[in-house]
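**Student:** I'll drop the sequence and a predicted model, then ask my questions.
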Amino acid sequence: MISREPTIERLAVARSLLLEPFGLTDASLSKALAVIATHRIDDADLYFQYTRSEGWSLEEGIVKSGSFGIDQGVGVRAVAGEKTAFAYSDDISEAALMDAAMTVRTIGAAGESRRVKVGPKHKVAGSRVLYAPMDPIATLDSTQKVALLEKVEKLARSKDPRVKQVM
């Protein structure tokens, strides 16, 4: 098997999790950055967030509660001189991205228009892998998660007879 450069692999994961499900493409991102660049901006970036969380509570060997949450959004930052503007939306969509881009570009509205040269397409800086591109929530099904909680509860109780309740 040929090893892929880690940054390229992470870019593919980001596209599949943050862009494609919401109908966004590289062209959408370029369009948003172009909107920002119509004003005198020194730097700009786009930030996407998608976080899932899951919680289980076991009391006296019985699952008492469970929770699941999703936190997502898109943010835009623009820097002009010493000023910084941010805009954020909980909605990941092209409309939300464009609204955020239009909002932050006003920080440079007083300046003149200028062209911004962007580096060659698809040139990605090398980096090191800090996290595996996997979804830990999907690694176990509900039955396996409950079994793991039961195992942890038994282990805690077996370590010390003073343990009366594991939550």
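**Tutor:** That came through fine.
**Student:** Only C-alpha atoms from now on, for both contacts and neighbour counts.
**Tutor:** Fine.
**Student:** in what helix or strand does the residue nearest in space to the middle of the chain lie?
**Tutor:** The centre of the chain sits closest to residue 49, judged by CA atoms, centre = their mean, with a distance of 2.8 Å. Assigned by DSSP states H and E, residue 49 falls within strand 43-59.
**Student:** wait, isn't residue 86 in contact with residue 77?
**Tutor:** Yes - the pair residue 86 / residue 77 is scored as a contact, 4.6 Å apart, by CA atoms under 8 Å.
**Student:** got any residues that touch both of those two?
**Tutor:** Listed as contacting both residue 86 and residue 77 by CA atoms under 8 Å, 6 or more residues apart in numbering are residue 104.
**Student:** contacting residues around stretch 131-139?
**Tutor:** 10, 13, 53-54.
**Student:** Distance from that stretch to the middle of the chain?
**Tutor:** 13 Å (CA atoms, centre = their mean, to the nearest Å).
**Student:** State which strand of the chain is the longest.
**Tutor:** strand 62-80 (DSSP state E).
**Student:** Quick one: distance of the next helix-or-strand element following that one to the chain centre.
**Tutor:** Going down the chain from strand 62-80, the next helix or strand is strand 83-89, by DSSP H and E. Relative to its parent chain, strand 83-89 has a centroid offset of 17 Å by CA atoms, centre = their mean.
**Student:** Now tell me what touches strand 83-89 from outside.
**Tutor:** For strand 83-89, the external contacting residues (CA under 8 Å, 6+ apart) are 73-79, 96-97, 100-101, 103-105, 107.
**Student:** ok, and here's another one to check against it:
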Amino acid sequence: MTDRDLISHFDADETTIRDIVSDTLHGADDGELYVEYSQNESLTFDDGRLKSGSFNTGHGFGLRAVAGEASGFAHAGELSLGALKRAASTAKAVTAGYTGAYAEPPRGTNTRLYSDENPIGAPSFEEKVRLLGEIDAYLRERDPRVRQVSASLAASHQVVDILRADG
């Protein structure tokens, strides 16, 4: 799951997902379906060896409805129709007996802050460990008083889709 269209990863078609979101947010002042996919990597090099390494992949969604001062929110770690329906039931409860006017969508800036490139894939794991070793060696060569060197690398990649009731 690395493409940019996370809505397509639900086990239902996009029209069904959009209909559920629209129905959930009917009568609300604001709200959205927030779908996320993320990867995180961390490597720590300590005293000439790789001390720890971790890699995590996660995905899920949050569904929020705002009615006046109240907010209904539900989330799940799976992109399934069943989970979305349960979340919709929870989030929609905040609009019971409330009739609001849906807020205008935020203005798009079309400012692209990041590329689509996932920074975790390159350089390779082996190259990252080698770089940490080079940092260790460089610092020890610079000053013979150096007794301990700790260096770490971390990277994260996140893809987010936000679907509002107005599309």
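**Tutor:** Looks like it arrived, so ask away. Quick caveat, the model's predicted, so the values are computed rather than measured.
**Student:** one step back: and the contacts of stretch 131-139 of the first structure, which of them are buried?
**Tutor:** Among the contacts of stretch 131-139 of the first structure, those buried by neighbour count (16 or more other CA atoms under 10 Å) are residue 10.
**Student:** of all the contacts of stretch 131-139 of the first structure, which comes closest to residue 142 of the first structure?
**Tutor:** residue 54 (10.7 Å; CA to CA).
**Student:** so which strand or helix has the residue in the second structure sticking out farthest from the centre?
**Tutor:** No residue in the second structure sits farther from the centre than residue 144, which is 43.8 Å out by CA atoms, centre = their mean. In the assignment (DSSP H and E), residue 144 of the second structure maps to no helix and no strand.
**Student:** how about it, what's its match in the first structure?
**Tutor:** In the first structure, the residue equivalent to residue 144 of the second structure is residue 161, according to TM-score structural alignment.
**Student:** same question, residue 112 of the second structure
**Tutor:** In the first structure, residue 112 of the second structure lines up with residue 129, judged by TM-score structural alignment.
**Student:** With residue 95 of the second structure instead?
**Tutor:** So residue 95 of the second structure corresponds to residue 108, using TM-score structural alignment.
**Student:** before we move on, what SS does the residue mapped onto residue 95 of the first structure from the second structure have?
**Tutor:** Counting by TM-score structural alignment, residue 95 of the first structure lines up with residue 82 in the second structure. For residue 82 of the second structure, the secondary-structure state derived from DSSP: H, G, I helix; E, B strand; the rest coil is helix.
**Student:** Counting neighbours, what do you get for residue 82 of the second structure?
**Tutor:** If you count neighbours by other CA atoms under 10 Å, residue 82 of the second structure ends up with 13.
**Student:** Would you mind getting the average deviation of the longest helix anywhere in the second structure from the first structure?
**Tutor:** Looking across the second structure with DSSP state H, the single longest helix is helix 125-142. The superposed helix 125-142 of the second structure is, by mean CA distance after the TM-score superposition for the first structure, a mean 1.8 Å from where its aligned residues fall in the first structure.
**Student:** ok but residue 94 of the second structure is inside a strand, no?
**Tutor:** No - Residue 94 of the second structure is assigned helix when assessed by three-state DSSP, not a strand.
**Student:** Pretty sure residue 65 of the second structure sits against residue 91.
**Tutor:** Yes - using CA under 8 Å, residue 65 of the second structure is in contact with residue 91, at 5.6 Å.
**Student:** Compare the two (neighbour count), which wins?
**Tutor:** Using other CA under 10 Å, the more surrounded residue of residue 65 of the second structure and residue 91 is residue 65, with 29 against 23.
**Student:** contacting residues around the aligned partner of residue 20 of the second structure in the first structure?
**Tutor:** Using TM-score structural alignment, the equivalent of residue 20 of the second structure in the first structure is residue 32. The neighbourhood of residue 32 of the first structure, defined by CA under 8 Å, 6+ apart, consists of 97-98, 101.
**Student:** of those residues, closest to residue 153 of the first structure?
**Tutor:** Nearest to residue 153 of the first structure, judged by CA to CA, of the contacts of residue 32 of the first structure is residue 97 at 45.6 Å.
**Student:** Do I have it right that the closest one meets residue 77?
**Tutor:** No - here residue 97 of the first structure lies out of contact with residue 77, judged by CA under 8 Å, at a distance of 11.3 Å.
**Student:** rewinding a little: just checking, what residue in the second structure corresponds to the residue nearest to the centre of the first structure?
**Tutor:** Per TM-score structural alignment, residue 49 of the first structure is aligned with residue 36.
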